[in-house]
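**Student:** After the sequence you'll find the predicted model.
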Amino acid sequence: MSEARNGKDRILEIGGISVPDLAKACGTPLFVYDEKELDQQMSDYKTYFRSDQFETEVIYASKAFTCKALLQMLDQNGLSLDVVSGGELYMAKQAGFPMERIYFHGNNKTDEEIKLALDLGCKTIVLDSLMECERVVTLADSKGCSTEVMIRINPGITAHTHKYIITGNLDSKFGVMFHDEETILKMLDLVKNSKFTTFTGFHAHIGSQIFDLRAYDAVIERLIKYIKKLNRDHKIEIECLDFGGGFGVRYTEEDQPNEVQEVCSRIIKKCEEELLKYDLHLKKIMIEPGRSIVAEAGNTIYQVGFMKKTPNKEYLFVDGGMTDNIRVALYDARYDCDLAEKMDREKEYRYTVAGKCCESGDILIEDAMLPKAETGDLLIVYGTGAYGYSMANNYNRISRPAVVFVKDGKARIVIKRESYSDQLRLEANEEVII
């Protein structure tokens, strides 16, 4: 982002276009992604996640944000894809993303989703439980469709983050506990006894918005030690390990994320050290960044509406809210913001930035320090590129915003603004024959 002067005020620009011009052309609320920043993040992961001792693969976690335009960028940059539903898989197919680079995650895949993955030739299905393993093997055998599988291991490591985005603790809903060897061996036998399923390795993911890289040291140590045990005790060969993602990003000035190069180098070096320590050789190591690719590249533009003072607060209402950013209500997420047309004015007013939904919890930012705001001002909230649009909803029948990619002074709408009539497209009055 940059700034340009308009008279006495400096105005924020994204990708060479001023925020007012974007708002005028596309309306608000509006998700705006800096395409160069997206490209840079993808390129950095591909550049730095490398080793001369094993293959590497960077797999984008599409739950953070997905659309055809982004999937095509990922493909062009050589990244693979992590999907967690039939819808995300279908989206990938429609975008022309290569099925041989897709990993299908999730803890409760339906038969329809498993069949879709098999029919489309999805490269790998990540098994979350013994029951799911039994179902995938049964369906693969019945359809005569081959697939590779990995097993999601719960390493029992708790990262220091919000309880709803911790995924590696003992009671997480995800994966098989690494010390539940009986279940893991049963799953491996089921896969081995089918001529249509091939086991390749283990997957682990310990949480999201993680800044302390020692958490990854711990999971690498634990899993590599574990596969050595499986090899020694049961002659089981492991080709691949996937250590997930969860790399922290900057939402506010208090956040101190690690650079992509530091994250990649740390994981690669630790894997090399542990493999040498246990005299093991692996074919491939994978990671799954999602948020860290798209979060800081995306921002949301709102227009200020009414304002209101209460005994203890001064509310600044915007034309969006928890329908386009529910993370604040879910996780107590924190964001920074600015008035995009008053960038050099003194921030001497304290506002509670609130949305238009009929919920007391529809708050975007508490204690936002800004210049004096007026109706019609444009407020930009930074770092909304992950889990903003992908969690957007129609609560109160509010339409979802448009999404724009900007680059070198040009903008393109990659997701249109939802209209009221769009919300009615599934309404019906059809008799159900029982």
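**Tutor:** Structure's in. What do you need? The structure displayed is predicted, hence computed values, not measured ones.

**Student:** make it CA atoms for all contacts and neighbour counts henceforth
**Tutor:** Fine.

**Student:** and the nearest residue to residue 44 once chain neighbours are set aside, how far is that from residue 168?
**Tutor:** Among residues not flanking residue 44 along the chain, residue 260 sits closest, at 6.6 Å (Cα to Cα, 6 or more residues apart in numbering). Distance of residue 260 to residue 168, computed by Cα to Cα, to the nearest Å: 22 Å.

**Student:** now the helices for the stretch 151-300 of the chain?
**Tutor:** 181-192, 214-234, 260-277, 291-294 (DSSP state H, counting those that start in this stretch).

**Student:** tell me what the second one is packed against?
**Tutor:** In terms of contact count using 3 or more Cα pairs under 8 Å, 6 or more residues apart in numbering; DSSP states H and E, helix 214-234 is assigned the packing partners helix 260-277.

**Student:** now for the helix it packs on, which elements pack on it?
**Tutor:** helix 35-48, helix 214-234.

**Student:** and the gap between the spatially most central residue of the chain and residue 201?
**Tutor:** Closest to where the C-alpha atoms of the chain average out (Cα atoms, centre = their mean) is residue 64, at 2.3 Å. Distance, residue 64 to residue 201, by Cα to Cα: 24 Å.

**Student:** okay, now the one to match up with it:
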Amino acid sequence: MRLQGTMQINNQGHLEIGGCDVVGLADTFGTPLMIIDEDLLRENCRRYYKAFTQDDGDGVLYASKAFLSTAVARIIHKEGIGLDVVSGGELTIALAAGFPPEKIFFHGNNKSANELRFALSCGVGRIVIDNHYELELLEQISAAEGYRPSVLLRLAPGVDAHSHAYICTGQIDSKFGFNIFGGGALNAVKRALESPHLDLKGLHCHIGSQIFDLGVFRCAALMMMDFLQEVRDHTGWTAPELDLGGGLGVYYTSGDTPPIIEEYAKTIKDAVLQKCREHNFPRPRLFVEPGRSIISPPGTTVYTLGSSKEIPGVRKYVAVDGGMTDNPRPALYQAEYEGIIANKAAAKPVEGVAITGRCCESGDMLIWDLAVPRIEPGDLLAISCTGAYNYSMSSNYNALARPAVVLVKDGKVDIIVKRETWGDLSRLHCIPEHLF
């Protein structure tokens, strides 16, 4: 496993993160346990801030769908970054953390009327309109309740992100956004500009996730700038803002070669400036919405090894005390991860095993081929780069409780999400009176 951030192997041969021995963390907080390296989280935020905001005044918004807690929201805010949310629940968590609502963009392809009213009453910075239904709904609510929100329109630019089909979002055949091709996007812009109850600030696109090809981001930026010029030709309106979403990929396994944050920033800025010169178009304020590339590398999940099953000539299965309930990505996207036996981190591998979860599904596999030293029940497996789309996509399947999340820095540890208990699992259940 590639060591990232503050990870190191200490004198006891144990994996250490943020100056904390992972074995000690597991003893104290139990497993499965998600560990967040605060220094690496802050470093990623600062690199984005420097690449986009520090000199050019562009905006960086953390995509909270990757992982959100009140503590993480506090860190994001302290590092000068805004937030994008996609539900009333995410907005509630952000506000509970004291996050300034004017630095929040509200996304989503099917916001309810109650969510829109909540966003309006909170005074979020932007509402990103995804479709004609939502445009009309927001206009009606704003007119009835006396609001004039600042909005962006989400577009589908028709760009293939060359990623897993389930995480590509900017192609023509997508549930998200107004299509540029076919006239839907231009009609939506005209409709929004005509409304006295909406203040159209700009346009937005997001082409997908876990993208390594910078050329795809460049293509999206060029297409969006061409469309801004088309809009100006048809309406006379010059968009002051352009939000290009997120999607920058990260390292999970040895075959991954993600670009660095600074290369990503230069690529899209250069593309925008090229089109500004070509069209004599004033440079819009740019926004980007990274999630995975900020929070995934700082996250590590620790499990305890349990049962095993060896099939001669086929493979050896080793089960852990978590699985697809806390990390559904391998089952959903065939995602791959690296791992290390945290209490034997300095030991040499002697065999290959398949790491399986404890859920009642054959597809509950975390790593199909992991080289390990001599292992036994009770050993600890640490899987790296699990900060994004693990806890945030977790479930209670098989009535398993969600893990705790801790933040580590300089040898200190703080719990930021408590472990669910078995009692929590029935807390919202009700038995009708006639069943007694």
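**Tutor:** Nice, I can see it. If you're wondering where the values come from, they're calculated on a predicted model, not measured in any experiment.

**Student:** Tell me how the two chains score on TM-score.
**Tutor:** The TM-score (TM-score structural alignment, normalised by the length of the first structure) is 0.96; 427 aligned residues with a Cα RMSD of 1.5 Å.

**Student:** before we move on, the earlier item: would you mind finding the most buried of the helices and strands packed on helix 260-277 of the first structure?
**Tutor:** helix 35-48 (a mean of 18; mean count of other Cα atoms under 10 Å).

**Student:** what's it aligned against in the second structure?
**Tutor:** Using TM-score structural alignment, helix 35-48 of the first structure lines up with residues 38-51 of the second structure.

**Student:** centre of the chain versus that stretch, how much separation?
**Tutor:** 15 Å (Cα atoms, centre = their mean, to the nearest Å).

**Student:** Kindly report the same for stretch 214-225 of the second structure.
**Tutor:** 21 Å.

**Student:** so that stretch aligns onto which residues of the first structure?
**Tutor:** Going by TM-score structural alignment: stretch 214-225 of the second structure matches residues 213-224.

**Student:** now swap in stretch 385-399 of the second structure and tell me
**Tutor:** Taking TM-score structural alignment, stretch 385-399 of the second structure hits residues 383-397 over in the first structure.

**Student:** Show residues contacting the matching stretch.
**Tutor:** Residues from elsewhere that reach stretch 383-397 of the first structure (Cα atoms under 8 Å, 6 or more residues apart in numbering): 31, 33, 63-66, 250-251, 290-291, 294-300, 322-327, 335, 357-358, 399-401, 420, 423.

**Student:** Are any of those buried, and if so which?
**Tutor:** Among the contacts of stretch 383-397 of the first structure, the ones that count as buried by 16 or more other Cα atoms under 10 Å are 31, 33, 63-66, 250-251, 290-291, 294-300, 322-327, 335, 357, 399-401.

**Student:** Now, these that are in strands?
**Tutor:** If you go by DSSP state E, those have 31, 33, 298-300 in strands.

**Student:** which of those sit farthest apart?
**Tutor:** 33 and 300 (8.9 Å; Cα to Cα).

**Student:** Map residue 111 of the second structure onto the first structure.
**Tutor:** Looks like residue 111 of the second structure aligns to residue 109 there (TM-score structural alignment).

**Student:** again with residue 149 of the second structure
**Tutor:** Looks like residue 149 of the second structure aligns to residue 147 there (TM-score structural alignment).

**Student:** right, and that match touches residue 121 too?
**Tutor:** Yes. Proximity of residue 147 of the first structure to residue 121 meets the contact threshold set by Cα atoms under 8 Å, at 7.4 Å.

**Student:** The two: who's more crowded?
**Tutor:** residue 147 (20 against 16; other Cα atoms under 10 Å).

**Student:** Look up the closest residue to that one, ignoring the ones flanking it.
**Tutor:** residue 197 (5.2 Å).

**Student:** any idea how far residue 153 of the second structure is from the equivalent of the one you found over in the second structure?
**Tutor:** Alignment note: residue 197 of the first structure maps to residue 198 in the second structure; criterion TM-score structural alignment. From residue 198 of the second structure across to residue 153 of the second structure, the span is 11 Å (Cα to Cα).
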